[in-house]
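Colleague: how would this look folded up:
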Amino acid sequence: MALNQTVARVTERIVERSRERRHLYLDQIARAAEAGPKRAHLTCGNQAHAYAAMGEDKTRLVEGRVPNIGIITAYNDMLSAHQPFETYPARIKQAARDAGGTAQVAGGVPAMCDGVTQGQTGMELSLFSRDVIAMAAGVALSHNTFDAALYLGVCDKIVPGLVIAAATFGHLPGLFVPAGPMVSGLPNDEKAKVRQQFAAGEVGRDKLMEAEMASYHGPGTCTFYGTANSNQMLMEFMGLHLPGSSFVNPGAPLRDALTEAATRRALEITALGNDFRPVGHVLDEKAFVNGIVGLMATGGSTNLVIHLPAMARAAGVLLDIEDFNDLSAVVPLMAKVYPNGLADVNHFHAAGGLAYMIGELLSEGLLHSDTLTVAGDGLGAYSKEPRLIDGELNWAQGPRVSENDKILRPVSDPFQATGGLRELKGNIGRSVMKVSAVKPEHRVIEANARVFHDQEDVKAAFKAGAFTEDTIVVVRYQGPAANGMPELHSLTPILAVLLDRGLKVALVTDGRMSGASGKVPAAIHVSPEGAKGGAIAKLRDGDRVRVDAEAGVLEVLEEGFEAREIAEADLSANESGLGRELFAMFRESCGLAAEGAGVAVR
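Modeller: Below is the predicted model:
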């Protein structure tokens, strides 16, 4: 099948836009690859420090004739998704020994759980933790004694941060090694119903706690299709996972076999062998287009509209919101996974999952098939599924027919003809909306604005019964420069209650929503943000605002709007406490949300 014309056009536009930056990047990693790991050039004292605790691997490391893998781990047991990584280093080291190589834990990176910090002060550190992770991984890899790297991370900011680091050290081959989703618990729609009942005062905190604990109940990624699971999808579409490894549950024999196989593959693709595959060559323009296509086809997280440009910049590739919008117009929504549907990622995987989707999209010319991947054989390898038969790991052709058309459908009969995201722009700025879970009748709203500078004030207004008519709720000064751009997910239940009461309601914000953004229309990531002089800071209570996700419009319908003065906000309360004082330089130097809100890479 010939490549779709829009996919080809967007790819060429990205190539042209990125030409100079990508050229400089490739030159840089080529020089690093030519120099190679410095083990042979380190002083005896340097090497003694590097290998002092390596026991039986010490001799191999000193000889320097076999590849050495650097393990970057985001393990902690605060994140259920990362708890399984506790045992991975030992397994990886043994697999490396068995294959004739070595492996060392190069370093750990922080990993915060957005589920714990939702609606809390700590969420103001969340987005910037991505750049801290990239920097921490950079410190770990700076020892320059590795021929390849394995990146152990799953959740929201962790994978993007690790990709930025992997791209920065793009002369090294690298694989991303997942841990898999927790087994299914309380259905996500039932959990959401209890949250709305609690917000409306219909049930007590005991019922809310019971529902939350039944939903988040064991090791593994949360099972809804939010940012963490969107990350896992992305790593397959972009060729950084082994095929079919994203959604295998923790503790399963297949999970362990895939981790060992990732170790062997990392050893095979170093510069010491005949199949050198540096990450910087995997992460090219085509790979990022494939990632965006996967995001659209699955109805994935809006957070990736921030993370993908940041990841791409680290590899010398420049993405723009228009790329997401144009690809969304031609990529059909093939999956219905909560919050877009009732199923969770385990159900999605059982219905055919990523192997089915990639096969379908390739057959319709909606993906680049000729990308370099860690698995080899182009992206077609990712239409296969791993099988563990009599202890042997093999890949078989994945399903060509969906096992459940309520969850997963072919390109010829999708849930909707276009993808899950829209660009909205106008005299307020540029923004995005996740429309895959928003009913068509809720995608266009024209109403008076109510303006807030804090999500807690929105909640207070709701409790006071202040929302009695159609309303555009504006929450500004929530961007990265203002307060670190916390997710405003805790507003979802109360806005959903208003929607269920028959009101037309939408959110407009320069902040973020969760990867679990649901049925409430939300124009988010408004750029430029209020703290950088964006027009959102000129809005006043009572302004007539139009939010139109069908036409891509976000505008104020008031004469003289552009000439207004900026309404300043008091941000002093966001400057200290729970570590926020440590991030002042991040708030001062970060880029625009539309460009990835980067600090480490601009």
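Colleague: drop to CA atoms for contacts and neighbour counts, all remaining ones
Modeller: Fine.
Colleague: residue contacts, the closest residue to residue 216 other than its chain neighbours?
Modeller: Leaving out its chain neighbours, the residue that sits closest to residue 216 by Cα to Cα, 6 or more residues apart in numbering is residue 222, at 6.6 Å. Neighbour list for residue 222: 80, 81, 181, 182, 216, 228 [criterion: Cα atoms under 8 Å, 6 or more residues apart in numbering].
Colleague: this one next, for a side-by-side:
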Amino acid sequence: MSLNATIARVTDAIIDRSQGSRKRYLNQIAAAAADGPRRAHLTCGNQAHAYAAMGQDQDALATGRAPNIGIITAYNDMLSAHQPFETYPALIREAARRVGATAQVAGGVPAMCDGVTQGQTGMELSLFSRDVIALAAAVGLSHNTFDAALYLGVCDKIVPGLVMAAATFGHIPAVFIPAGPMPSGLPNDEKARVRQQFASGEVGRDKLMEAEMASYHSPGTCTFYGTANSNQMLMEFMGLHLPGSSFVNPGTPLRDALTVAGVERAAEITSLGNDFRPAGEVLDEKAFVNGIVGLMATGGSTNLILHLPAMAKAAGIQLELEDFDAISSVTPLLAKVYPNGLADVNHFHAAGGLAYLIGELLDDGLLHPDTQTVAGEGLALYTQEPKLLDGKLEWHDAPHETQNDKIVRPASDPFQKTGGLKQLIGNLGHGMMKVSAVAPERHVIEARARVFTDQEAVKAAFKAGAFTEDTVVVVRYQGPQSNGMPELHGLTPTLAVLQDRGLKVALVTDGRMSGASGKVPAAIHVTPEAAAGGPLARVRDGDLIRVDAVAGTITDLAPDFDTRTPVDDRAPGNGNGLGRELFETFRRSVGPSTAGAAVVV
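Modeller: Below is the predicted model of the structure:
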């Protein structure tokens, strides 16, 4: 089928607006590629330092004739998704030797667990950690002795930061290596039910802890479809993973075989061979459009609306919110994975997963089929799934029929005819809403405002019984300039309880929600943010506010709204404690949410 007209139009618009920046970027990486890795140009002392610890690989490194693969790892024990990476370097080095290559850990990058910091002060460093990860990866790769790079990362800010680094070092190939999701534990809907029971005082902390530990129970990615798993989807749609590698569980023979295959492929696509695939050419405009289509078709994380523009900018490509909205308008929702449904990512993978969805979207003309990927030419390669047969890794065509139509559906019979995200514009600013999990009767909310400057104040008001009527909860001064834009995930159970009591409830904020934001309508990432003098700073308690995901508007209906003076009602001390003072420079220089809330690109 020919390419959908809207997808073609949006792609052309991105190419046109990015023409100058993309040309400069491609010229830059072409010059770096022509210069080549500097191993051959290092002094003897430089080389001795670089290879001193490499034992049996020293001779191969010193001659400079074998591909040398740099490993950037986000391993730590704090993230269950990253704990499996502990053993990967040894596996990678051995796999590289078998194909005549070498591999070195070029550097580690920080990786914080948002699950630990949700609702805590540390969450105010979370978004900025993405840019720190890009910087840390750049330090590792700046030794300039690598023909390709392997990026070991999974979770929320880690993959976007690594992609920013891979684009910046776009003159060398980049293969992303996942670790896979943990096996299914307590069903996500049951976990959510216990959270709401705790929020309303029906159960104690002992029952809450029991439910949480039964849900997050072993190494591997959390199984709900939040930002971490949206990242993994994105890497396949954009061609940076090997096909079908995203959702294979850790500690399995197939997982290890895919890691080995990633090493072998990285060695094959360097400039030393005949299939050179530099990351900067893989990360082109079509790849980013395909990634946005995947985000919409799967009901993925709202955090990717922030990350994709920042990732694209590192590759000289300019994305705008209008691109997301237009692509969403023609992309059907083909997956129902928690919080958009009851299934987790393991169930999704078993039902056909990404290979099935990519095939459906290609057949429906919604994806660019002719992209360059690390696996080879064309996205059709990603309609195959890996199998380990008699110890040999092979790729076979995935089933052309859904294995469970309650989880994945064909494009001809989607869960919704349009994607999961909606652009909102009005006198309150420019924001987005994830509508894939919001019931249609809640797409339009008109109610009086209650204004807060942090989520703890909302919870306190809830416990005090202050919400007795339909309400639009406004939480301002949560943008990147104010406090680093922490996720307001802690509001989800509270607002869900109010909604379940029969109230019409919506959230409007210049902050962000978790990738697990669900059934409560939430206008998020509102720009300009309050700290920049944005309209949210003029909202007062009692204002009538209309949040309309059908018309795509967010409006304060107070007659004097536009003439009011902004109010800064933040509590003192913002920006100090638990390392926040180290990030003052970031808060002063960060860009707006609409451009990815980026510092370093």
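Colleague: quick check: TM-score for this pair?
Modeller: Scored against TM-score structural alignment, normalised by the length of the second structure, the superposed chains reach a TM-score of 1.00; 601 aligned residues with a Cα RMSD of 0.5 Å.
Colleague: re the thing from before, map the residue nearest to residue 216 of the first structure onto the second structure.
Modeller: Aligned counterpart of residue 222 of the first structure in the second structure: residue 222 (TM-score structural alignment).
Colleague: report the secondary structure element holding residue 459 of the second structure.
Modeller: Taking DSSP states H and E as the criterion, residue 459 of the second structure maps to helix 455-463.
Colleague: mean offset of that helix relative to the first structure (after superposition)
Modeller: When the first structure is superposed, helix 455-463 of the second structure averages 0.5 Å from its matched positions, counting by mean Cα distance after the TM-score superposition for the first structure.
Colleague: against which helices or strands is the next helix or strand after that helix packed?
Modeller: Downstream of helix 455-463 of the second structure, the next assigned helix or strand under DSSP H and E is strand 471-475. Packing contacts for strand 471-475 of the second structure, counted by 3 or more Cα pairs under 8 Å, 6 or more residues apart in numbering; DSSP states H and E, involve strand 444-452, strand 505-509.
Colleague: chain center to strand 471-475 of the second structure: distance?
Modeller: With Cα atoms, centre = their mean, to the nearest Å as the basis, strand 471-475 of the second structure stands 26 Å off its chain's centre.
Colleague: just stretch 404-422 of the second structure next, same as before
Modeller: Its chain's average C-alpha position is 21 Å from that of stretch 404-422 of the second structure, according to Cα atoms, centre = their mean.
Colleague: and that stretch, end to end?
Modeller: End-to-end distance for stretch 404-422 of the second structure, by Cα to Cα, to the nearest Å: 27 Å.
Colleague: can you give me the buried ones in it?
Modeller: Across stretch 404-422 of the second structure, burial judged by 16 or more other Cα atoms under 10 Å covers 405-411, 414-415, 417-422.
Colleague: for the residue lying closest to residue 408 of the second structure once chain neighbours are set aside, give me its contacts.
Modeller: Residue nearest to residue 408 of the second structure in three dimensions, not counting chain neighbours: residue 335, with 4.5 Å by Cα to Cα, 6+ apart. With contact set as Cα under 8 Å, 6+ apart, residue 335 of the second structure has these partners: 297, 298, 299, 348, 407, 408, 409, 415.
Colleague: what do you get for residue 403 of the first structure?
Modeller: Residues near residue 403 of the first structure by Cα under 8 Å, 6+ apart: 350, 351, 352.
Colleague: mind listing what whatever residue of the second structure lines up with the last one touches?
Modeller: For residue 352 of the first structure, the aligned position in the second structure is occupied by residue 352, per TM-score structural alignment. For residue 352 of the second structure, the contacting residues are 398, 399, 401, 402, 403, 404, 408, by Cα under 8 Å, 6+ apart.
Colleague: from what I can see the second one touches residue 356, true?
Modeller: It stands for residue 399 of the second structure. Yes. Applying Cα atoms under 8 Å, one finds residue 399 of the second structure in contact with residue 356, separated by 6.8 Å.
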